[in-house]
Each structure stands twice: as structure tokens, then as C-alpha cells.
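Colleague: Provided below for reference: sequence and predicted model.
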Amino acid sequence: MLNTCQPKESIVRGVKPRVCILHTDGTNCDQETAYAFSKAGGDCRLIHVNQLRCGAEKLSDYQILAVPGGFSYGDDIHSGKVLSVEMASFLSDRLRRFVDDGKLVLGICNGFQVLVRTGLLPWSELGSIKATLMQNDSGHFECRWTNLLVEQNHCVFTRGLAGTVVQYQAAHGEGKFFTDEITLQKIEQAGQVVFRYAGTACGQPTQDYPQNPNGSLHAIGGICDQTGRILGLMPHPERFVETFHHPNWRRASLGEPHGLPLFRNAVAYAAQTGAGY
């Protein structure tokens, strides 16, 4: 299925990196994610997981894999669990090759939940679950705009954004990042925290509700793997790639839509490195 969104920005080498927007029953942010990547210069395809399983589509033909938000398979058992089992079981060899070839993986909201349940986050170890996204401390679904401090680290997706505060919309019921203390310290020491929920636009990380909408440990809103090429985050950058996406766009001086640089960085990296061409 082809995405109908038309790209509006060119990329460095003139060859558009191909982006696999993975979806299945219950995914509902695939079109928005495709639009964001297309606007950043990517050549997007909406690919059902069954197309990869049966071989109708080859993951190796793509340079970027995006797992969008939604409620894959109704979030039966746990959020993202069924899709993560499919990926780690039926697509494991292809996923390993994809990552080993230096390509990019992005998981947003339900996609983040999928990536931690496959083991791709935090350490690219398929089948080894070291963290999870738990039910929000509030006990209910949270839908609100959040301030996120972008940390200084090696993440490909946030190059040039370190130290800034971005505003993305959070929309989840199970978004509390949780793991054991040893794993948490390893993630921190390796500089794998990419986003932290911030109390104000000044960027001070917070555990206070509702600025931290779920109670995540260390205010973590998103992490990357050790290479910086796999990113998962709970809030939705694809929902702010046009100025008018923000509820306060008529009154505030927001500058460039805060979500767009994340997708532009990914497309530029894939174009520059040529991984998988």
C-alpha cells in the first residue's frame, strides 16, 4: 500500500531513503507517521506485518523501520505484546540483519512498547526483555501536551537538539518506563536516555504529575540503544510536524514544528550513510 503524502523537502543525495511504516490490526498512527517521514524527504510505504511474514515485502529493501502508535491487536495481554512476539519470533533474523546493517528503527508510543518487548531496546537483544512500559501512575489514559528535555547523547534522531525543550503530545495508558535499578543505571551511564519529561519550558526534569504524565523512573520519556540508531519514545513527534498541529499555534511563537527535526535527522542520516542502498 503506497502512502499518498507528498514529500515537501529534498534530501542530501537526491535518493530518498525508503521507510517501512509497519502496521497491523489496531495501529492508528501509521498515516501520520508516514506524513512526517514524507515531509522530511522519505519514500514511505505502509506495510502490514503479514506482508513481511509471507515475503511479499522485504525488510531489507528499506533503510528505516518505523513502528507507529496505536493499540496493536487491541493491546491484548500487554501493550504491544502480540506484535512484539510476532517480530521477535517470525522476523528475528531479518530484524537482526536490518540493525547490523546500520539502519534506523523508530518506535512511537505503542511502537516504543513493542521495541522494549522485543528486546531491541535498550540493548538490541532480541528476545531479552530488560525494561517495560507500565500502567500510568494516574491509573488512566493520559492525553496531554508535554515538555520534553532533549538530552546530550549519541542518538541519530536528535542530532542538533541537545539541551532544547520540545513539546509533543502524550496519549497513552501504559507509558511509565520501568526497569530494575542495575539496568536503569547502565542506561543512564551509557547516555541512552534521549527525552525526559520537563516541568517547565526551562527543561528541569520532573516526577510531578501531570508534567510527568505517567510516573516514569528518572522522568524518562524516550531512550535509544547503544548505537543511537534505535529510538523509542512515548509522546508523539509525528503530531507536531506542521505549525497548526499545536493547540496554541495562533498565540505562541513556536518556531519550526518541534517534531519535524527528528524525522529530518533520520532521513538525512539514511541518505548520507547509504546503508542498505
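Modeller: Received, thanks.

Colleague: CA atoms for contacts and neighbours, from now on please.
Modeller: Fine.

Colleague: roughly how far apart are Leu260 and Gly41?
Modeller: 11 Å (CA to CA, to the nearest Å).

Colleague: more neighbours: which of those two?
Modeller: Neighbour totals were compared for Leu260 and Gly41, and Gly41 leads with 27 against 19 (other CA atoms under 10 Å).

Colleague: pasting the second one now:
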Amino acid sequence: MKRDEMRVGVCIIEGSNSEDETAAAFRSLGTNAEVVHLKQLLHQDVPQDEERTLDDYDVFVIGGGFSGGDYIRAGAIFANRIRSSLFDDLKGFVKSGKPVLGVCNGFQVLVELGMLPDLDSQGLSERPEAVLHLNDSDRYECRPTRLKHVNRGTSKITAHIPLGEVRIVPSAHGEGRLLLHPSDPDKTVKTLADNDQIVFTYTDENGNDEVPYPYNPNGAPGGIAGITNRDGNVLGMMPHPERSFWRWQHPDWTRTGGLKKNGPEPGDGHAIFEGVVRYAEKAL
């Protein structure tokens, strides 16, 4: 599939944010991206010419925010609204091999939906298999974080990123501690590591593993920052790549001579979006 033919849907509900930056990132890569409200996909209270279906898109994205006010649990309301009417359609979308990206609140939604980690490769599990729990600090954490790419090949979206490469991507969340087995955090790490489903881990300036707070902003076991499904076409991550898509978005841009550069340079988050598009180019 050519990039100028690729259709990207960035799905939102009340309380979502970052959708404009996310859509802009995909557009800058030559795709046709639009922000779509869930009501448009459910055909609820929208004009007929604004109705959409999942078949209208080649890539499905859920970005950041506080959807539904984060009531019940982060992402729970958004996920249950999808589950009530779009479960089978979305399951088919995933099983067809089309890419799905969930960022921060979007990652929380994918976990609540059972799309991640999807340990049995069902597309969507009937019940959530994991939870993104409250940060260990019991508060909202917002800062640049260093991410190490640790996936050995399962993740098709990040296949172009070298193993061990570190990128700086901002984190901003209050519920980001991934747990599959709340009573045994080490089992969470082992389960995902054995399946090669861990994509990114938090690290420090020396690239160390198992780093403490504040390098690991939420206390996730194993420093897990992002995971993929067993088939490798769904990526969920807590940090926000759209907030470091361009180099000028990085906090050290001026200190590192950014003002002297001609034209915008890709930032550390650029590779995430590029990976989604590259995968769709080859797979669809």
C-alpha cells in the first residue's frame, strides 16, 4: 500500500487529548489521517455524511487523554463503549493484520479491551488480561523518559529500530504500572519476556535495566513501558511519541544547536509513527 492511499483513524471520545498532534504526525508522513469520534463509528447522533466504519481505515489509533474522566479506571469507559458495539469488528480488524497503536490512555483502553497483551492471539480476549495500575508514587508523573527498545522481533511496528537503542519520549500519566499478575510482579515480566512481547523499557542515561524512580515513572515491574500483542501488529505504550515527533519538541533542542539547523529534524518519537506506516506499507 502506498502512503498517500493509507487511511489513519485517530479515535476519540469525551476527555481525549493529543489527537491533533497524533493525526498531524501521521499526515507529515504522507498518510491520510483524520480524527474520528467514537460516535461516528457507532453511528450515534451524527449526520449521515459523518458516519464511519472501521473498514474506512487501514490504521487505527487511540491517543492520550483522560477519556471518560478516568472514572472507574483509566480507559475503562472508552473500552466498554467500544466493546458493546464494535467488539467483533475491531477483533476482525486486528486479526486481518492491520496495525493498531495505543498511546498512554490509548494503551489503557487496549488493555481494558483485552487487545493487549492478548496472550492467546485471539485479537481481543473476552476479559482484560492485565491492568495499568496506579503509579507507585500515587500521583501523576510528567517528565521526559528514556526508552530502550528491547524487542527481539515480535513487534512488527518497531522492527526497524535497533535492539538496545535508547530514545527520549515524554511520559505523562497517573496509572501506568503494567501488571498481569498483581500478586507476583516478577511473573508479569517473565510471561511477557518469554513471549517477546515487551517492546520498550524505561532506562537511564547509561542504558541500565531495572532502573528506579524517577527514571521509571510508575514502578512497572521490569520497567515495562510498552508491549505488543503476540502477532506483533498492535503496539501499546505509556510515553507520548507525538510529543517528541520533531526535534524542536525536545527540552534540549536549543542547547544542542537546534536553532542553527535548517528545517525541522525528526525527534525521538518519529520512529514510532514511521514504524506504523512502514508496516502498513508492507502488510496491506
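Modeller: Nice, thanks for sending it over. Please read all numbers here as calculations on a predicted model, not as lab measurements.

Colleague: so after superposing, what's the score?
Modeller: Taking TM-score structural alignment, normalised by the length of structure 1 as the basis, the two superposed chains have a TM-score of 0.90; 262 aligned residues with a CA RMSD of 1.7 Å.

Colleague: report the longest helix in structure 1, please.
Modeller: helix 260-273 (DSSP state H).

Colleague: show me what Gln40 of structure 2 aligns to in structure 1.
Modeller: The equivalent of Gln40 of structure 2 in structure 1 is Gln51 (alignment by TM-score structural alignment).

Colleague: thought that match was touching Leu59?
Modeller: No: if you go by CA atoms under 8 Å, Gln51 of structure 1 and Leu59 don't touch, sitting 9.7 Å apart.

Colleague: and the longest helix of structure 1, what does it pack onto?
Modeller: helix 30-39 (3 or more CA pairs under 8 Å, 6 or more residues apart in numbering; DSSP states H and E).

Colleague: the helix it packs on: how far from the chain's middle?
Modeller: On the basis of CA atoms, centre = their mean, to the nearest Å, helix 30-39 of structure 1 is displaced by 13 Å from the centre of the chain it belongs to.

Colleague: what range in structure 2 matches it?
Modeller: Under TM-score structural alignment, the match for helix 30-39 of structure 1 is residues 19-28.

Colleague: now that stretch on structure 1. Mean distance?
Modeller: Superposed on structure 1, stretch 19-28 of structure 2 shows a mean distance to its aligned partners of 0.9 Å (mean CA distance after the TM-score superposition for structure 1).

Colleague: pretty sure Leu29 of structure 2 sits against Glu274.
Modeller: Yes: between Leu29 of structure 2 and Glu274 there is a contact under CA under 8 Å: 7.2 Å.

Colleague: the one helix or strand the match of Gln40 of structure 2 maps to: what's the following helix or strand?
Modeller: Following DSSP states H and E, one finds Gln51 of structure 1 within helix 49-53. Sequence order places strand 64-67 as the next helix or strand after helix 49-53 of structure 1, per DSSP H and E.

Colleague: centre of the chain to the helix or strand just after that next one, how far?
Modeller: Using DSSP H and E, the next helix or strand after strand 64-67 of structure 1 towards the C-terminus is helix 81-90. Computed by CA atoms, centre = their mean, the chain-centroid distance of helix 81-90 of structure 1 equals 17 Å.

Colleague: so where is helix 81-90 of structure 1 in structure 2?
Modeller: The aligned range for helix 81-90 of structure 1 is 76-85, by TM-score structural alignment.

Colleague: how many residues are close by Gly139 of structure 1?
Modeller: Taking other CA under 10 Å as the definition, Gly139 of structure 1 ends up with a neighbour count of 10.

Colleague: now Phe60 of structure 2
Modeller: Phe60 of structure 2 has 22 nearby residues by other CA under 10 Å.

Colleague: give the aligned equivalent of it in structure 1.
Modeller: By TM-score structural alignment, Phe60 of structure 2 lines up with Leu65.

Colleague: would you state the helices of the stretch 101-250 of structure 1 in chain order?
Modeller: Under the criterion DSSP state H, counting those that start in this stretch, the stretch 101-250 of structure 1 contains helices at 110-118, 181-189.

Colleague: which of those helices sits most buried?
Modeller: helix 110-118 (a mean of 30; mean count of other CA atoms under 10 Å).

Colleague: all strands for the stretch 101-250 of structure 1, in order.
Modeller: 104-108, 132-134, 142-150, 165-172, 176-178, 193-198, 220-224, 230-233 (DSSP state E, counting those that start in this stretch).

Colleague: please compute how far the fifth one lies from its chain's middle.
Modeller: The gap between where strand 176-178 of structure 1 is centred and where its chain is centred comes out at 15 Å by CA atoms, centre = their mean.

Colleague: superposed on structure 1, where does stretch 80-90 of structure 2 end up, distance-wise?
Modeller: Stretch 80-90 of structure 2 sits 1.0 Å off on average (mean CA distance after the TM-score superposition for structure 1).

Colleague: list the buried residues of that stretch.
Modeller: Arg81, Ile82, Arg83, Leu86, Phe87, Leu90 (16 or more other CA atoms under 10 Å).

Colleague: which strand or helix spans the fifth one?
Modeller: Of the helices and strands defined by DSSP H and E, Phe87 of structure 2 is found in helix 76-95.

Colleague: what angle separates that helix from helix 105-113?
Modeller: Interaxial angle of helix 76-95 of structure 2 relative to helix 105-113 (axes from the mean of the first three to the mean of the last three CA atoms, to 10 degrees): 80 degrees.

Colleague: got a list of contacts for helix 76-95 of structure 2?
Modeller: 13, 38, 42, 54, 67-68, 70-71, 100, 108-110, 112-113, 122-124, 233-234 (CA atoms under 8 Å, 6 or more residues apart in numbering).
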